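>>> sequence and predicted model, in that order:
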Amino acid sequence: MMDAQALPAETAGREFAFEMRDFRVIARLLYDTSGIRLSDAKAPLVYSRLGKRLRTLGLSRFSDYCKRLEGPDGEAERGVLLSALTTNVTRFFREPHHFEALRTQLRSGLVQAAAVGGRVRLWSAGCSLGHEPYSMAMCVLAELPDAARLDIRILATDIDPMVVQRARQGIYTRDDVAPVPSDLAGRWVVEEAGQVRMHPAVRELVSFGELNLHADWPMKGGFDAIFCRNVAIYFDEPTQQRLWGRFAQRLAPEGRLYIGHSERAETPVLRSDGLTIYRRADA
């Protein structure tokens, strides 16, 4: 472990004064807020991502930025910190086998349930810029084109309010939508005024909101599918275990939890139901 006062070699002599005690203040605030743990090796990343913010605020020392974060008006700045330090790497239909499994799940009972007035709820927990929930919505519409008139909805949440705002707009580039299967893109991806946008029917199925998975969850009722992929990798083991347990409690009896390719939900409350797909152990 680095000495508590040592400057990271990658940041020494650069624009802003930065010591390991500054890094650890920032890392502690991030962990307390979101459950995301940063090792000391992430100090250069923190420096590079927050440098622009210090420049905007007219600060020359990270110690002064830490005082701002911990001060009486620090809540808003902690939101900016969170946006700067969270990663939003995503794409449409990422890990395609999950979306094939979701379509199978829809065909095996959810479509029929919705068609006769049943409640169907899906959740993208860590929705980032919206690629995942909109991919889920296109899967739903492929199986149930009139889904919007039925009681089937997708909740999309993320801890970062800035990415939630962008996701809600449903606007992307042509490169962004390239992974969308051609049969779905032809129907649900449209161009409006030179912009590539999700079809209104896709956007209508998705409700976006800000949610910290580390805090209380206000939603009521169970979910038939929960996607939380490449989120838990940023948490330590105790935080991961708490998260898997909370997801298990929120799954409907036949619900499925979809997680990232490098994650494993090794917990007694869930059992494997496919490649990085889980269901409740008591179901």
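It's in.
>>> C-alpha only now, for contacts and for neighbours.
Noted.
>>> quick check: what element follows the longest strand belonging to the chain along the chain?
Longest strand of the chain, by residue count under DSSP state E: strand 251-259. Counting by DSSP states H and E, the next helix or strand C-terminal to strand 251-259 is strand 270-272.
>>> what does that following strand rub up against?
244, 248, 278-281 (C-alpha atoms under 8 Å, 6 or more residues apart in numbering).
>>> the strands in the stretch 51-200 of the chain, which residues?
For the stretch 51-200 of the chain, applying DSSP state E, counting those that start in this stretch gives strands covering 120-125, 152-158, 171-172, 189-192, 195-198.
>>> for the ones you listed, which one sits closest to V231?
strand 120-125 (8.6 Å; C-alpha to C-alpha).
>>> related to what we said a few turns ago, quick one: which of the contacts of strand 270-272 is most hemmed in?
When neighbours are taken as other C-alpha atoms under 10 Å, the top entry among these is A248 (26 neighbours).
>>> make sure that one is indeed in a strand.
No: assigned with DSSP: H, G, I helix; E, B strand; the rest coil, A248 falls outside any strand and is helix.
>>> give the contact list for it.
Contacts of A248 (C-alpha under 8 Å, 6+ apart): 269-270, 279-280.
>>> and those residues, which two are the farthest apart?
V269 and R279 (8.6 Å).
>>> helices along this structure, start to end?
20-34, 43-57, 62-70, 74-85, 96-105, 111-115, 131-143, 161-169, 174-177, 182-188, 200-205, 237-250 (DSSP state H).
>>> which of those helices sits closest to R229?
Nearest of these (C-alpha to C-alpha): helix 131-143, 9.4 Å.
>>> which residues does the closest one contact?
90-94, 99, 102-103, 106-107, 111, 123-124, 127, 147, 154-156, 167, 180, 184, 188, 198, 202-203, 205-206.
>>> give me the buried positions along it.
Across helix 131-143, burial judged by 16 or more other C-alpha atoms under 10 Å covers 131-142.
>>> kindly report the same for stretch 14-32.
Applying 16+ other C-alpha under 10 Å to stretch 14-32 flags 16-27, 29-31 as buried.
>>> and the residue nearest the centre of the chain, what does it touch?
The centre of the chain sits closest to G126, judged by C-alpha atoms, centre = their mean, with a distance of 1.6 Å. For G126, the contacting residues are 156-159, 228-229, 231, by C-alpha under 8 Å, 6+ apart.
>>> so what's V206 up against?
Applying C-alpha under 8 Å, 6+ apart, the residues near V206 are 133-134, 137, 153-156.
>>> still on that earlier bit, among the buried residues of stretch 14-32, which one sits closest to A43?
F23 (6.1 Å).
>>> put this next to the previous one:
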Amino acid sequence: MTTSFHHSGGASMPDGAQMAEIARIAYAEAGIVIAPGKTSMVQSRLAKRLRALDLPDYDSYLVLVNSEAGQDERRRMISALTTNVSHFFRESHHFDTLRNEVLPPLVAKIRAGGRARLWSAGCSNGQEAWSMAMTVLELMPDAPEHDLRILATDIDPLVVEKGRSATYDAQMVAGVDPALRKRFFEAAGGQHQLIAAAQSLVSFHELNLHAPWPMRGPFDVIFCRNVVIYFDAETQDRLWHRFAEVLAPGGWLMVGHSERVPVAPASRFVTAGITTYRLPPLAGNR
């Protein structure tokens, strides 16, 4: 490998061998596929890490992330290579489905003493999970008094912490309907913070979808949108199978606008709307 970082002139591009090793780590760690043509993207994101660590070149950086002492930096590397783009109520048809089809029978079940679990898998900065919480509270204002919880997870600890703060600037909440903004946010030092009722519904945790999961479900709905576009077909298929294993009968799966889930007989899922899938309910259930 050749030296590829210079303190005087900034970072140059990783060479082919360095790119191959970066891609290997990203795939082994998180199932992320980095094509050889993504050199500029890798360079723009990892050069900042080299500068922060005061490392002279990519070779030194790769030695670090492959070492026992570099496990924290390995996580930061994966975080740097992932894209965290989201906004409140993104792909609004999913929230229409949540409001009109998914939640009404769940609310009835909860009011009869049952439970409900929702999962935002790949929650980014938290807007998706909070949009789910607002949708729940619109339909069921007393949800915090019942057994309904929303799990929000992401591989990137920085965005998990941002989501957990439940606090966003004016630009980030600008797209929220004014009535919802007035109802579910309150002023917090020039920022906008989700009200306590919403915060009581959502818990944020760092989670690598490619690794073992500590929770078993069952979940009633999973949002995993614009995440698997970074995975190859084999990794995607494995993830769809794992989602099916932790979804309750009749459970829902929402994916991103450019993503598709294999349906029966290739999987247990059936199509239930635009980029919306469902497991068959138990006989006699809706």
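The structure has been received and is ready for your questions. What you see is a predicted model, and the numbers here were worked out from it, not measured in a lab.
>>> TM between them?
In this superposition the chains share a TM-score of 0.92, using TM-score structural alignment, normalised by the length of the first structure; 275 aligned residues with a C-alpha RMSD of 1.9 Å.
>>> one step back: which of the contacts of helix 131-143 of the first structure are buried, as a PyMOL select command?
Remark: buried members of those, expressed as a PyMOL selection using 16+ other C-alpha under 10 Å:
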select buried, resi 90+91+92+93+94+99+102+103+106+111+123+124+127+147+154+155+156+167+180+188+198+202+203+205+206
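>>> what's M134 of the second structure aligned with over in the first structure?
Matched to the first structure by TM-score structural alignment, M134 of the second structure sits across from M138.
>>> pretty sure G251 of the second structure contacts D220?
Yes: the criterion here is C-alpha atoms under 8 Å, and G251 of the second structure meets it with D220 at 4.6 Å.
>>> hmm, back to that, the helices of the first structure into a markdown table, with extra columns for distance to M219 of the first structure?
Formatted as a markdown table, the helices of the first structure follow (distance: least, C-alpha to C-alpha, whole Å):
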| stretch | distance to M219 of the first structure |
| --- | --- |
| helix 20-34 | 19 |
| helix 43-57 | 33 |
| helix 62-70 | 30 |
| helix 74-85 | 22 |
| helix 96-105 | 22 |
| helix 111-115 | 20 |
| helix 131-143 | 17 |
| helix 161-169 | 17 |
| helix 174-177 | 30 |
| helix 182-188 | 28 |
| helix 200-205 | 17 |
| helix 237-250 | 9 |
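>>> of all those, which lies closest to A6 of the first structure?
Nearest of the helices of the first structure to A6 of the first structure, taken as C-alpha to C-alpha: helix 20-34 at 5.9 Å.
>>> how big is the angle separating the closest one from helix 43-57?
90 degrees (axes from the mean of the first three to the mean of the last three C-alpha atoms, to 10 degrees).
>>> what's helix 20-34 of the first structure in contact with?
2-8, 36-38, 40, 43, 46, 62-63, 66, 78, 81-82, 159, 212-214.
>>> what's S60 of the second structure aligned with over in the first structure?
That one, S60 of the second structure, aligns with D64 by TM-score structural alignment.
>>> repeat for S86 of the second structure
Under TM-score structural alignment, S86 of the second structure pairs with T90 in the first structure.
>>> same question for P36 of the second structure.
That one, P36 of the second structure, aligns with D40 by TM-score structural alignment.
>>> burial measure for that match, as a count.
16.
>>> do the one 5 residues further on as well
Residue neighbour count, defined by other C-alpha under 10 Å, stands at 14 for L45 of the first structure.
>>> next: P238 of the first structure.
9.
>>> that one pairs with which position in the second structure?
In the second structure, P238 of the first structure lands on E234 (TM-score structural alignment).
>>> please report the distance of that match from G31 of the second structure.
10 Å (C-alpha to C-alpha, to the nearest Å).
>>> and of the buried residues of stretch 14-32 of the first structure, the nearest to Y172 of the first structure?
L30 (29.1 Å).
>>> trace the closest one over to the second structure, please.
Looks like L30 of the first structure aligns to A26 there (TM-score structural alignment).
>>> one step back: show me which of the buried residues of helix 131-143 of the first structure is closest to T173 of the first structure.
Distances from T173 of the first structure to the buried residues of helix 131-143 of the first structure, taken by C-alpha to C-alpha, are shortest for H131, at 11.7 Å.
>>> L50 of the first structure touches T86, doesn't it?
No: using C-alpha under 8 Å, L50 of the first structure is not in contact with T86, being 11.6 Å away.
>>> what sits against E204 of the first structure?
Contacts for E204 of the first structure (C-alpha under 8 Å, 6+ apart) come out as A148.
>>> what do we get in the second structure for it?
By TM-score structural alignment, E204 of the first structure lines up with S200.
>>> could you do A252 of the first structure as well?
Mapped onto the second structure by TM-score structural alignment, A252 of the first structure lines up with A248.
>>> how many neighbours does the residue nearest to its match when sequence neighbours are not counted have?
Distances taken as C-alpha to C-alpha, 6 or more residues apart in numbering put P218 closest to A248 of the second structure, at 5.0 Å, once the chain neighbours are dropped. Applying other C-alpha under 10 Å, we find 17 residues neighbouring P218 of the second structure.
>>> and the equivalent of P218 of the second structure over in the first structure, how far is that from R256 of the first structure?
In the first structure, the residue matched to P218 of the second structure (TM-score structural alignment) is G222. G222 of the first structure is 11 Å from R256 of the first structure, where distance means C-alpha to C-alpha.
>>> coming back round to it: which of the contacts of A248 of the first structure remain contacts when I look at the second structure?
Contacts conserved in the second structure for the contacts of A248 of the first structure, using both residues aligned by TM-score structural alignment, their matches' C-alpha atoms under 8 Å: 269-270, 280.
>>> nearest to E192 of the first structure among those?
For those, the nearest to E192 of the first structure is R280 (42.5 Å; C-alpha to C-alpha).
>>> what sits against the aligned partner of F95 of the second structure in the first structure?
Matched to the first structure by TM-score structural alignment, F95 of the second structure sits across from F99. Contacts for F99 of the first structure were tallied using C-alpha under 8 Å, 6+ apart; they are 93, 135-136, 139.
>>> I'd like those residues as JSON lines, with distance to G118 of the first structure appended.
Formatted as JSON lines, the contacts of F99 of the first structure follow (distance: C-alpha to C-alpha, whole Å):
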{"residue": "F93", "distance to G118 of the first structure": "26"}
{"residue": "S135", "distance to G118 of the first structure": "22"}
{"residue": "M136", "distance to G118 of the first structure": "19"}
{"residue": "C139", "distance to G118 of the first structure": "18"}
